[in-house]
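In: The following comprises the amino acid sequence and a computationally predicted model.
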Amino acid sequence: MTVNAPTKDQLKQWDQEDKLNWTRGEFEIPDARKCGAKVDGDAVYFCGNSLGLLNKRAREHMMEELDVWSKTAVTGHFKHLYGRPWKHLADPMLPTIAKLLGAKESECAHSSTLTTNMHTLLTTWYAPTPKRWKIVIERGAFPSDWYAAKSHPGLHRNVLSEEQVENAIIGIEPRAGEELLRTEDILKVLEDNKDEIALVWLPMVQYYTGQKLDIPPLVKKTHEIGALFGLDMAHGIGNVKMHLDDWGVDFAVWCTYKYLNSGPGGTGGFFIREGLSDNGRRLAGWWGVNPKTRFDMTEEFDPTPGAQGYMHSNTGVLGSIPLLATLELIDKVGFDNLRDKADRLTGALDALLRQSKYYIPADKIPKDGEDTKLGFHIITPELPYRGTQLSLFIHPGTKGIMPRVFEKMVDRGLVGDERFPYVIRLSPVALYNTFEEVGRAAAIVEEALAEVEAEGLGK
């Protein structure tokens, strides 16, 4: 759904009328020069899809935890100066996390990191047989997912032949000449391999293109063929609405340092559908023990009911506590309100970029060998198949132009994200970005391209 491009006055007015304009004041906005810019003032930070900003309350929470560590040491596990005993670290976080996922609290665990959690889930639920052993995953998946999925068939050489190990991965990809995955193509792959697929693993939002997948029909088909469905929600949680229980997703993982602002390397989490049997394949650890008996130190493993029974070690406090500030803020403003604003921010950016003289519409995108004109096209789909991200494919794509354009953008204070070799990702986040920043970002893209053009493409 393309909207009319707003004027500067309209963007300013939208900020004034925005009922959520106060949430920007809850965050520490990066300094442009310290981000590498050649201008003063705040950076135009459109990189929340990679690392979210520091919530001011998160800084306070961190100092409080250091205070507890300093003054009470080990007793902070049980008696906490600020009412957050470390033994129950995740308790105030899980209700909001569950709401963001459309899940029950008992199906959610706050623990470890995305890839480690993915390995835990695959070890438990990828149980191949000689007849059903294949894993479906997108060929353009984030590398960590691809590496993790490809590593598991080789752990089952007692069951699978070497040929099966080598051919266990079904990598789905867009059609030739296209950039987005088609639901009907994924469904066809599932149907064509229905007797051999053990597990389907897909993203909620594709990290490179920003495409939000249509999950319900994919889950339905996966279950019809007798396989399990796993979901990577790294770019989904805190970004788009999800209904894991209604959709029937079997298990999922996420990180929290993007749209939930937990800080670099912040603790992630996982979801396990209620009633999903592990057939005795659980990897047990002390923190998965029922909290009522955990400190009895018995030899018998008494698991916490639900997803938290699959946790291993105790969760790091300092990698977790910044998350609480964002979850408290989301609870206060309502995620639906954030999602509405995010759609408006992204829609305004999309409309302004399409006004650029460097914008290349879909019917003008050059084919291989014809890419000689400086410009960009937007590979992210329109609503409802996107979240808070637009991915710009920079042309020409054969002469290292994208890094030059990206450098010019940073010079002017716009912090986005470059994905080699051709894409720049921009993500206006509703919690701390403004409509006026959207206008400035679009202008910077134009200025950066103009400067590259003036220098010459062959430089």
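Out: Yes, it's here.

In: CA only for contacts and neighbour counts going forward, please
Out: Noted.

In: isn't Gly140 right up against Ile170?
Out: No - taking contacts as Cα atoms under 8 Å, Gly140 lies outside contact range of Ile170: 11.9 Å.

In: what residues are up against the residue lying closest to His243 once chain neighbours are set aside?
Out: Beyond its immediate neighbours in the sequence, the residue positioned closest to His243 (Cα to Cα, 6 or more residues apart in numbering) is Gly102, lying 4.1 Å away. Applying Cα atoms under 8 Å, 6 or more residues apart in numbering, one finds that Gly102 lies in contact with 242-246.

In: rerun that using 6 Å as the cut-off
Out: Contact analysis of Gly102 by Cα atoms under 6 Å, 6 or more residues apart in numbering lists 242-244.

In: Top of those residues by number of neighbours, please.
Out: Leu244 (23 neighbours; other Cα atoms under 10 Å).

In: measure it to Val136 for me?
Out: 19 Å (Cα to Cα, to the nearest Å).

In: Could you measure from the nearest residue to Gly347 once chain neighbours are set aside over to Gly25?
Out: Spatial nearest neighbour of Gly347, chain neighbours left out: Val3 (6.8 Å); criterion: Cα to Cα, 6+ apart. Using Cα to Cα, we find Val3 at a distance of 28 Å from Gly25.

In: And Leu213, by the same measure?
Out: Per Cα to Cα, Leu213 is found 33 Å from Gly25.

In: Comparing the two, which residue is more hemmed in?
Out: When Leu213 and Gly25 are compared for neighbours, Leu213 comes out ahead with 19 against 12, by other Cα under 10 Å.

In: residue contacts, the more buried one?
Out: By Cα under 6 Å, 6+ apart, the contact set of Leu213 is Met204.

In: swap in Glu26?
Out: Per Cα under 6 Å, 6+ apart, neighbours of Glu26: 55-56.

In: run the last query once more with 8 Å
Out: Contact analysis of Glu26 by Cα under 8 Å, 6+ apart lists 55-57, 432.

In: Which of these fall in strands?
Out: Those of the contacts of Glu26 mapping onto strands are Asn55, per DSSP state E.

In: Format the contacts of Glu26 as TSV; extra columns: neighbour count and distance to Ala325.
Out: Shown next, in TSV, are those (neighbours: other Cα atoms under 10 Å; distance: Cα to Cα, whole Å):
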residue	neighbour count	distance to Ala325
Asn55	28	7
Lys56	16	8
Arg57	19	6
Tyr432	22	14
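
In: Included below, for side-by-side comparison, is a second structure:
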Amino acid sequence: MIFQNTPEFASQLDAQDELKHLRSEFIIPQHNGKDAIYLCGNSLGLQPKATAEEIAKQMGSWASKGVEGWFDGDEPWLNYHQQLKSTLGEILGANEQEITVMNSLTVNLHLLLVSFYQPTAKKYKIIMEAGAFPSDQYALESQVRFHGFDPDDAIIEIHPRDGEYTLRTEDIIKTINDNTNELALVLFAGINYYTGQFFDMPAITQAAHAVGVYAGFDLAHTAGNVPLHLHNWEVDFACWCSYKYMNSGPGGISGIFVHEKHFGNTKLNRFAGWWGNRRDTQFKMAKGFEPERGADGWQVSTSPILLMAVHKVALDVFNKAGGMLSLRKKALLLTAYLEYLINNISSQQGQAIFKIITPTNAEKRGSQLSIICKENGKVIFNYLTENGVIGDWREPDVIRLSPVPLYNTFTDVCKTGQLLSTAAGI
């Protein structure tokens, strides 16, 4: 498509947008009495309008039924999480048994590492991307220390080549192959939070399996953002949060994926809890943990119904979108339009005012552009904020902007481009 830097062109794209009706499902933050331009869905998604109603519904069940709410009513709480699995399966490319909804992201990462990081004296190292989100770094540091290893030795971080901002898949695979004899696990983000790079998950998984180790992924910036095929890619395990692209509230409920090939693997350790026990024997209250088949067997604690209610409403909006492929089609166009507008500023100025460090190949990124400001970065970011654009600042010089197809418009993107152009002259 040949883009144009005009409000009229943006309005034309909005008129043609088959998903434009979804914006009305969300509450848009206000700025000076008007809708703000919200480009921070990579940090916290917007609130669906139906959220308060669903929470009130569950509060009503609690008020009217008390403990019987676990077993009585249209949506008994005991199996409430099961109704979330169908949509999550479509978002993640997974079988329903391979998914469960529980806890928060880093808690789930630790629980999965109990199962999938079982180092020996010789094979104890973990490969991850350099510059991973700190939660992943801290989790792995503590895990290797727990097993008696030094993080500086046990964790291999892969850095971009000199002068580059993102990783090459061939360098990731080479690092895996070069450390075969000592490697115990490969753990990557699906999408790097800082650069927005969408890693080649199937290639990384295949390379890990070729040397006999597990491959796991933190999908915090990936789930609900790009189409995934976790089952077919034979990913061993994954976890994610629901409060970014899945719009399920600040600190919202997390989830895990465990490939079905591991369901019968009795050699996998796990931390057990009553909620993960076999459903048919759960209320016998007997000693001796017997896990429920599937990812549900990794559950530990009682389901937080109010958090799941928020998640359910957000997933219902995904159903109205007609699937991840429809969302991806719009996301690619939104992000490409923002990229065009940013590059157009540098062309008009005759110098590189902004440098996009997110991959230019649209298939290697999600709904995010990370922009280095050559100078006055914080001033430019503050100007956007003062004019109703809600984005994200990362030290020392990066602005992250994330146009989300569920609720952002091409007019949002066009106005942001105009504001960036004005700010570039500050």
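Out: Looks like it came in fine. Bear in mind the structure is a predicted one, so any value in this text is a computation, not a measurement.

In: Drop the TM-score for these two in here.
Out: Once superposed, chain against chain, the TM-score is 0.95 (TM-score structural alignment, normalised by the length of the second structure); 422 aligned residues with a Cα RMSD of 1.7 Å.

In: So the residue nearest to Gly347 of the first structure versus Pro428 of the first structure, what's the distance?
Out: According to Cα to Cα, Val3 of the first structure and Pro428 of the first structure sit 17 Å apart.

In: Which one's more surrounded, those two?
Out: Counted by other Cα under 10 Å, Val3 of the first structure and Pro428 do not tie: Pro428 has more neighbours, with 30 against 12.

In: could you check the distance from the closest residue to that one other than its chain neighbours over to Pro421 of the first structure?
Out: Nearest residue to Pro428 of the first structure in three dimensions, chain neighbours excluded: Phe46, at 5.0 Å (Cα to Cα, 6+ apart). Distance, Phe46 of the first structure to Pro421 of the first structure, using Cα to Cα: 19 Å.

In: Look at these two and report which has more neighbours.
Out: Under the neighbour definition other Cα under 10 Å, Phe46 of the first structure and Pro421 were set side by side, and Phe46 has more, 25 against 15.

In: Map the residue nearest to Pro428 of the first structure onto the second structure.
Out: Counting by TM-score structural alignment, Phe46 of the first structure corresponds to Leu39 in the second structure.

In: residues touching that match, list them.
Out: Applying Cα under 8 Å, 6+ apart, the residues near Leu39 of the second structure are 389-391, 401-404, 408.

In: Quick check: the two most widely separated of the residues you listed?
Out: Spanning the widest gap among the contacts of Leu39 of the second structure are Val389 and Val404, at 13.7 Å by Cα to Cα.

In: quick one: which of those two has more around it?
Out: More neighbours surround Val404 than the other of Val389 of the second structure and Val404, with 27 against 24 (other Cα under 10 Å).

In: which residues sit in contact with that one?
Out: By Cα under 8 Å, 6+ apart, Val404 of the second structure lies in contact with 39, 41, 245, 331, 334, 367.

In: And Ile191 of the second structure, by the same measure?
Out: 197-199, 219-222, 365-366 are the contacts of Ile191 of the second structure under Cα under 8 Å, 6+ apart.

In: Report the central residue of the first structure.
Out: Centroid-nearest residue in the first structure, with Cα atoms, centre = their mean: His235, separated by 1.6 Å.

In: What sits closest to it if chain neighbours are left out?
Out: Leaving aside its sequence neighbours, His235 of the first structure sits nearest to Val205 (Cα to Cα, 6+ apart; 5.4 Å).

In: how near is the alignment partner in the second structure of the one you found to Leu327 of the second structure?
Out: Under the alignment (TM-score structural alignment), Val205 of the first structure pairs with Ile191 in the second structure. Going from Ile191 of the second structure to Leu327 of the second structure by Cα to Cα gives 17 Å.

In: likewise Ala424 of the second structure?
Out: Distance of Ala424 of the second structure to Leu327 of the second structure, given as Cα to Cα: 31 Å.

In: can you check Asn181 of the second structure too?
Out: 42 Å.

In: now Leu19 of the second structure
Out: Distance, Leu19 of the second structure to Leu327 of the second structure, by Cα to Cα: 8 Å.

In: and the helix or strand containing Val200 of the first structure, how far from the chain's centre?
Out: Using DSSP states H and E, Val200 of the first structure maps to strand 197-203. Chain-centre distance of strand 197-203 of the first structure: 18 Å, with Cα atoms, centre = their mean, to the nearest Å.

In: what residues does that strand touch?
Out: By Cα under 8 Å, 6+ apart, strand 197-203 of the first structure touches 126-128, 132-138, 141, 190, 213, 222, 225-234.

In: Take those and keep only those in helices.
Out: Under the assignment DSSP state H, those contribute 190, 222 to helices.

In: Select only the buried ones of the contacts of strand 197-203 of the first structure in ChimeraX?
Out: Listed next is the ChimeraX selection for buried residues among these, using 16 or more other Cα atoms under 10 Å:
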select :126,127,128,132,133,134,135,136,137,138,141,190,213,222,225,227,228,229,230,231,232,233,234
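
In: what ranges do the helices span in the stretch 251-400 of the second structure?
Out: Under the criterion DSSP state H, counting those that start in this stretch, the stretch 251-400 of the second structure contains helices at 305-321, 324-349, 377-386.

In: Distance-wise, check Asp145 of the first structure relative to Lys292 of the first structure.
Out: Distance, Asp145 of the first structure to Lys292 of the first structure, using Cα to Cα: 35 Å.

In: in the first structure, what residues pair with the helix or strand hosting Glu170 of the second structure?
Out: Assessed by DSSP H and E, Glu170 of the second structure sits inside helix 169-178. The alignment of helix 169-178 of the second structure onto the first structure (TM-score structural alignment) spans residues 183-192.

In: List of residues touching that stretch?
Out: With contact meaning Cα under 8 Å, 6+ apart, stretch 183-192 of the first structure is reached by 172, 197, 213-214, 218, 221-222, 225.

In: any chance of these in JSON lines, with distance to Ile401 of the first structure too?
Out: Listed next are the contacts of stretch 183-192 of the first structure as JSON lines, based on distance: Cα to Cα, whole Å:
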{"residue": "Ile172", "distance to Ile401 of the first structure": "29"}
{"residue": "Ile197", "distance to Ile401 of the first structure": "41"}
{"residue": "Leu213", "distance to Ile401 of the first structure": "30"}
{"residue": "Asp214", "distance to Ile401 of the first structure": "33"}
{"residue": "Leu218", "distance to Ile401 of the first structure": "37"}
{"residue": "Lys221", "distance to Ile401 of the first structure": "42"}
{"residue": "Thr222", "distance to Ile401 of the first structure": "41"}
{"residue": "Ile225", "distance to Ile401 of the first structure": "45"}
